[in-house]
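[1] here is the input, now give the coordinates:
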Amino acid sequence: MKIRCIPVTAILMYAFGMSPLFAADNPVMRLASLEWAPYVGSRLHQEGLTAGIVKVAARQIGMDTKISYSPWSRTVYAGLNDPNYAGYFPAFYLKEREKTCYFSGVLGHSVVGFAYLKERPFQWTKLNDLRGIKIGIVQDYANGEEFDAMVKQRVLDTDAAPSDVSNLRKLLAHRVDVIVIDK
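    Prediction:
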């Protein structure tokens, strides 16, 4: 059975009675998210660009939105498993996620790439070129189906961290060669 993720479609589905969270006496939809500027964040204007889109969509169907912020792994867990949440956002589309989530249309675009230290450049043209390079990733982030499959098969050497900030610190301390990060 598919459950909560990416809220725009979820907002519409839940509003039409598919979840007890949206009974007439409870017009507030709780969603889980992470601090990820400029898309979402508790200290950003209107909680960020993506949060603003979600809030406007919810208002269109007469609902208010309350967003709780946690590290990504906790966000995903709450959005999928905690009955107090209608879902979580934002998340990249993956076929695997489609098994447990309803997806809306695209809410925005993000460019993901590698960051490395200027004094330690590296060259690559295809993912196989990354073998033997220690790559910092964020725990439970989607980094593309092919990349994620290679990580799962342990073809790529990765070191997971709870956040981009943690990965940047590892990069500066030379604990990883490169990190995967949003531009």
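[2] for the rest of this, base every contact and every neighbour count on C-alpha atoms.
    Will do.
[3] how near is the nearest residue to residue 70 once chain neighbours are set aside to residue 176?
    Nearest residue to residue 70, sequence neighbours excluded (Cα to Cα, 6 or more residues apart in numbering): residue 34, at 5.2 Å. As judged by Cα to Cα, to the nearest Å, residue 34 and residue 176 stand 24 Å apart.
[4] now swap in residue 111 and tell me
    When distances are taken as Cα to Cα, residue 111 and residue 176 turn out to be 21 Å apart.
[5] and if you look at residue 68?
    Going from residue 68 to residue 176 by Cα to Cα gives 31 Å.
[6] quick one, which of the two is more surrounded?
    Neighbour count, other Cα atoms under 10 Å: between residue 68 and residue 176, residue 176 has more, with 21 against 17.
[7] for residue 50, helix, strand, or coil?
    Secondary structure assignment for residue 50 (DSSP: H, G, I helix; E, B strand; the rest coil): helix.
[8] so what's it up against?
    By Cα atoms under 8 Å, 6 or more residues apart in numbering, the contact set of residue 50 is 39-40, 90, 107-108.
[9] at 6 Å what do you get?
    39-40 (Cα atoms under 6 Å, 6 or more residues apart in numbering).
[10] ditto for residue 114
    Residue 114 is in contact with 179-180, counting by Cα under 6 Å, 6+ apart.
[11] roughly how far apart are residue 73 and residue 172?
    According to Cα to Cα, residue 73 stands 24 Å off from residue 172.
[12] quick one: which of the two has more around it?
    Counting neighbours by other Cα under 10 Å for residue 73 and for residue 172 shows that residue 73 has the greater number, 17 against 14.
[13] what helix or strand is the more buried one on?
    Residue 73 is part of helix 72-81, with elements assigned from DSSP states H and E.
[14] for residue 59, same thing?
    Secondary-structure element containing residue 59, defined by DSSP H and E: helix 49-60.
[15] follow-up on the earlier one: which strands or helices does the helix holding residue 73 pack on?
    The elements that helix 72-81 packs onto, with contact taken as 3 or more Cα pairs under 6 Å, 6 or more residues apart in numbering; DSSP states H and E, are strand 28-33.
[16] check which residues of the strand it packs on are buried.
    Using 16 or more other Cα atoms under 10 Å as the burial criterion, the residues of strand 28-33 that qualify are 28-33.
[17] same question for stretch 113-133.
    Neighbour-count burial for stretch 113-133 flags 115-116, 130 (criterion: 16+ other Cα under 10 Å).
[18] this one as well, want them side by side:
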Amino acid sequence: MGNAWCTNAEENRSSVSVALGEWPPFISEELPGFGSVSRIVNSAFKSQGLQVKTGFFPWKRSYDLTRIADWDATAVWVKSPERERRFLYSDPVMISHNVLFYRKDKKFDWKTLEDLEGYVIGGSTGYYYGSVLETGEKLNTFRMERIPDEAANFKKLLIGRVDLVVSNKEVGYFLINSLLEKEQRDIITHHPKSVHLTSYHLIIGKKNPRAQSIMRTFNQGLGVVLGKRPETGY
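    Purely as a prediction, here's the structure:
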């Protein structure tokens, strides 16, 4: 029994489990290597000699499994005050823009939060879109309608059930191009002003006894893989 325990402990130290969710084109069970971000995460760990166990779950489940340390890590997440109380954050894995999508036949421009007054904005459940939209949502400057299915927001935009959709720019266009007919795609565009320039991170629950060690190892590997800088866009 003693030898078996030692073997298991050694295996635990030489491997890491990473919980993911669907977020194409960056992360998906259907993409080669599970997507570009997943390849970066796996390569970072493997460069430091760790084997990676990958699991796909709904995003909230990935979050909870990592928070209670059933899984070692989950990727990738935006920083928020609530998450920072519970998780360690890695160096940025990628940096990208959240923008507002709208219909071309509806005039839209914005510079400040006040310009969004009265709009209905489609967002995704559990996503953090930065301090501007967080403030507006709390103050009811606009109405934020959050749903679990990000793709459905663009269908709601087409039929006028929301005025705007907030999304990562690359993800938004991936969904538009994947799901909509050409005539529908041609109706939608995005505003050039970013809602939030967002860095995305691997996170590890603070309850995990290996949290500090795993994070230190990951950041070292990430520096090797990215050449000391996070990827932008893809």
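[19] on that earlier part again, against structure 2, where does the helix or strand following the helix holding residue 59 of structure 1 fall?
    Note on helix 49-60 of structure 1: by DSSP H and E, the next helix or strand toward the C-terminus is strand 64-69. Residues 51-56 of structure 2 are where strand 64-69 of structure 1 aligns, with TM-score structural alignment as the criterion.
[20] residues in structure 1 aligned with the longest helix seen in structure 2?
    In structure 2, ranked by residue count with DSSP state H as the criterion, the top helix is helix 211-226. Mapped onto structure 1 with TM-score structural alignment as the criterion, helix 211-226 of structure 2 occupies no residues.
[21] now the angle from that helix to strand 15-20?
    Using axes from the mean of the first three to the mean of the last three Cα atoms, to 10 degrees, one finds that helix 211-226 of structure 2 and strand 15-20 are set 80 degrees apart in direction.
[22] so which elements touch helix 211-226 of structure 2?
    Using 3+ Cα pairs under 6 Å, 6+ apart as the contact criterion, the elements in contact with helix 211-226 of structure 2 are helix 36-47.
[23] for the helix it packs on, buried residues please.
    Along helix 36-47 of structure 2, the positions that meet the burial threshold by neighbour count (16+ other Cα under 10 Å) are 36-38, 40-47.
[24] structure 2: matching residues for stretch 121-129 of structure 1?
    Per the alignment by TM-score structural alignment, stretch 121-129 of structure 1 matches residues 107-115 in structure 2.
[25] mind checking how far the matching stretch is from the chain centre?
    Taking Cα atoms, centre = their mean, to the nearest Å, the mean C-alpha location of stretch 107-115 of structure 2 is offset from the chain mean by 25 Å.
[26] next: stretch 147-160 of structure 1.
    Averaged C-alpha coordinates place stretch 147-160 of structure 1 at 18 Å from its chain's average position (Cα atoms, centre = their mean).
[27] and the end-to-end length of that stretch?
    With Cα to Cα as the measure, stretch 147-160 of structure 1 spans 14 Å from end to end.
[28] now stretch 161-174 of structure 2
    Across its full length, stretch 161-174 of structure 2 reaches 21 Å between end residues, using Cα to Cα.
[29] what residues does that stretch touch?
    Counting contacts by Cα under 6 Å, 6+ apart, the residues touching stretch 161-174 of structure 2 from outside are 97-102, 120-123, 156.
[30] identify the farthest-apart pair in those residues.
    Across the contacts of stretch 161-174 of structure 2, the two members that end up farthest from each other (Cα to Cα) are 97 and 156, 21.7 Å apart.
[31] of the two, give the one with the bigger neighbour count.
    Neighbours around residue 97 of structure 2 and residue 156, counted as other Cα under 10 Å, are more numerous at residue 97. The numbers are 21 against 15.
[32] matching that one against structure 1, which residue comes up?
    With the correspondence set by TM-score structural alignment, residue 97 of structure 2 lines up against residue 111 in structure 1.
[33] contact partners for that match?
    Residue 111 of structure 1 makes contact with 182-183, according to Cα under 6 Å, 6+ apart.
[34] return the member of the buried residues of helix 36-47 of structure 2 nearest to residue 176 of structure 2.
    Of all the buried residues of helix 36-47 of structure 2, the one sitting nearest residue 176 of structure 2 is residue 36; the distance, using Cα to Cα, is 19.3 Å.
[35] was I right about the closest one contacting residue 26?
    Yes - using Cα atoms under 6 Å, residue 36 of structure 2 is in contact with residue 26, at 5.3 Å.
[36] after the helix holding residue 73 of structure 1 comes which helix or strand?
    Using DSSP H and E, the helix or strand that follows helix 72-81 of structure 1 in sequence is strand 87-88.
[37] all the helices of structure 2, residue numbers only.
    According to DSSP H, structure 2 carries its helices in the segments 2-13, 36-47, 59-67, 81-86, 131-139, 150-158, 169-179, 182-185, 211-226.
[38] any idea which of the ones you listed gets closest to residue 205 of structure 2?
    Nearest of those to residue 205 of structure 2, taken as Cα to Cα: helix 59-67 at 4.5 Å.
[39] now do the buried residues in the closest one.
    Of the residues in helix 59-67 of structure 2, those scored as buried under the neighbour-count criterion (16+ other Cα under 10 Å) are 59, 62-63, 65-67.
[40] nearest spatial neighbour of residue 40 of structure 1, chain-adjacent residues omitted?
    With Cα to Cα, 6+ apart, the residue lying closest to residue 40 of structure 1 is residue 48, at 4.3 Å.
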